[in-house]
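1. could you look at this predicted model? Sequence included:
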Amino acid sequence: PLDVHLMLSNPENYIEKFAAAGAHIISVHIEAAPHIHRVIQQIKAAGCKAGVVLNPGTPASVLDAILGDVDLVLQMTVNPGFGGQSFIDSTIENMRYLDNWRRENNGGYVIEVDGGVNAETAEKCKQAGVDVLVAGSYFFGADDKVACVQGLKK
């Protein structure tokens, strides 16, 4: 599936274009979408799964009103903008919150993390209830990419 993470202002202006280009999942930052309910509905009306993204400094509790409506929650574990940053450990609390909410409310969303993912941080994320890991610099910087992926899967 083509998972599109819109890291831009006014994401509602781009939903239809990305859906038409073949996106299966479209995720938008809660911080960039003041009318997040409407944007989630717009994504679903375009035939895509809807995701919401949290920056490291945003508490997961701001999503309570929409967690029952989304298919994916992406927790940024670095500040968005460029690769190679260090994992921000305080984001693990958000991961635990999202996992607990999902279990307590029979939520159907997937929890994904992006930023600073390596073998050590992947284990922390998995223990916090994360389902999907995005490993950019760790993967592309590895000499043995097969071993890198196998290590992350463990």
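-> Okay, I see it. Predicted model, so just to flag it, every value in this text is computed and none were measured.

2. rest of the way, CA atoms for contacts and neighbours
-> OK.

3. and residue 42, what element?
-> Taking DSSP states H and E as the definition, residue 42 sits inside helix 36-45.

4. ok, residue 104 - how many residues close by?
-> 9 (other CA atoms under 10 Å).

5. next: residue 145.
-> So residue 145, with other CA under 10 Å, has 13 neighbours.

6. leaving out the residues flanking it, which one is nearest to it?
-> Sequence neighbours aside, residue 139 is the residue nearest to residue 145 in space, at 6.2 Å (criterion: CA to CA, 6 or more residues apart in numbering).

7. any idea how far the one you found is from residue 150?
-> 11 Å (CA to CA, to the nearest Å).

8. so between these two, which is more surrounded?
-> Between residue 139 and residue 150, counted using other CA under 10 Å, the more crowded position is residue 139 (18 against 10).

9. secondary structure element for the more buried one?
-> Using DSSP H and E, residue 139 sits in helix 137-140.

10. buried residues in that helix?
-> The neighbour-count check on helix 137-140 (16 or more other CA atoms under 10 Å) flags 138-139 as buried.

11. the helix or strand following it packs against which elements?
-> Under the assignment DSSP H and E, the closest C-terminal helix or strand after helix 137-140 is helix 145-153. Contact here means 3 or more CA pairs under 8 Å, 6 or more residues apart in numbering; DSSP states H and E; on that basis helix 145-153 packs against helix 119-127, helix 137-140.

12. second structure follows, compare the two:
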Amino acid sequence: MSTRPFQSFLHSPELVRLAKQAAEQRQLEKLWRSALPAGFAGLSEAVGIEGECLTVSTRSAAVASKLRQMEARLVLQLNDKGLKINAIRCRIQVERHTHEKIKPPKNLNISPKALATIQAAAEQLPPSPLREALDALVAKRIRNPASKD
């Protein structure tokens, strides 16, 4: 099997551009975190720079308000570290409640016909990790038909 198509994908202009953007974003976030007081590190994230304005995402209006109070000092610190900005804009990004993130469980039951088909397919495979996994799945479902993997 040739790795040539994969290698050409790794060196594609789009992937190179995305890798560069990701590296710039990581560097921006690193600079932002280094300028913040210790208690604020996990409460905000650097989003990007538009012109000479750094956009920051915060978790609450209270954090945004405190960052606005520290804006002059933060701008000076970031300028000293090589980031040429003259303002910081806070954007409040409220997190969703945990009950909104939970998805209902999927119905993972396997019908007897499907289980028999899986078992037949596993028996035709040579000894391999795939065959072992299919055998284990079938054995588990036969022991406990309502189990979820």
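-> Done, it's in. All figures in this text were calculated on a predicted structure; none of them were measured in a lab.

13. TM value for the aligned chains?
-> Once superposed, the chains reach a TM-score of 0.25 (TM-score structural alignment, normalised by the length of the second structure), with 64 aligned residues with a CA RMSD of 4.9 Å.

14. columns distance to residue 101 of the first structure on top of the helices and strands packed on helix 145-153 of the first structure, output as CSV?
-> Converted to CSV, these look like this (distance: least, CA to CA, whole Å):
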stretch, distance to residue 101 of the first structure
helix 119-127, 15
helix 137-140, 30
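
15. longest helix in the first structure, please.
-> Secondary structure assigned by DSSP state H gives helix 91-105 as the longest helix of the first structure.

16. wait, a strand at residue 130 of the second structure?
-> No: according to DSSP: H, G, I helix; E, B strand; the rest coil, residue 130 of the second structure belongs to no strand; its state is helix.

17. give me the nearest residue to it, chain neighbours excluded.
-> That would be residue 122: by CA to CA, 6+ apart, it lies 8.0 Å from residue 130 of the second structure.

18. my read is that the one you found contacts residue 131, right?
-> Yes: counting by CA atoms under 8 Å, residue 122 of the second structure does reach residue 131; the two are 5.2 Å apart.

19. just to revisit the earlier point, just the buried residues of the longest helix of the first structure, please?
-> Quick answer for helix 91-105 of the first structure (16+ other CA under 10 Å): 91-92, 94-99, 101-102.

20. which neighbouring elements make contact with whichever strand or helix holds residue 48 of the second structure?
-> Assigned by DSSP H and E, residue 48 of the second structure falls within strand 44-50. Applying 3+ CA pairs under 8 Å, 6+ apart, one finds that strand 44-50 of the second structure contacts helix 13-35, strand 53-58.

21. now render the ones you listed as a markdown table, adding distance to residue 91 of the second structure and mean neighbour count.
-> Output for those, formatted as a markdown table (distance: least, CA to CA, whole Å; neighbours: other CA atoms under 10 Å):
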| stretch | distance to residue 91 of the second structure | mean neighbour count |
| --- | --- | --- |
| helix 13-35 | 15 | 14 |
| strand 53-58 | 5 | 20 |
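
22. who wins for proximity to residue 79 of the second structure among these?
-> helix 13-35 (10.1 Å; CA to CA).

23. who's in contact with the closest one?
-> 9-10, 41, 45-48, 74, 77-78, 81 (CA atoms under 8 Å, 6 or more residues apart in numbering).

24. just the buried ones from those residues, in ChimeraX syntax?
-> In ChimeraX, this line selects whichever of these come out buried by 16+ other CA under 10 Å:
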select :45,46,47,74,77,78
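
25. any idea how far the residue nearest to residue 110 of the first structure when sequence neighbours are not counted is from residue 49 of the first structure?
-> For residue 110 of the first structure, ignoring the flanking residues on the chain, the nearest one in space by CA to CA, 6+ apart is residue 72 at 4.6 Å. Distance of residue 72 of the first structure to residue 49 of the first structure, computed by CA to CA: 8 Å.

26. what's whatever helix or strand residue 90 of the second structure lives in packed up against?
-> Residue 90 of the second structure is part of strand 87-92, with elements assigned from DSSP H and E. Identification of packing neighbours for strand 87-92 of the second structure by 3+ CA pairs under 8 Å, 6+ apart yields strand 53-58, helix 61-69, helix 71-80.
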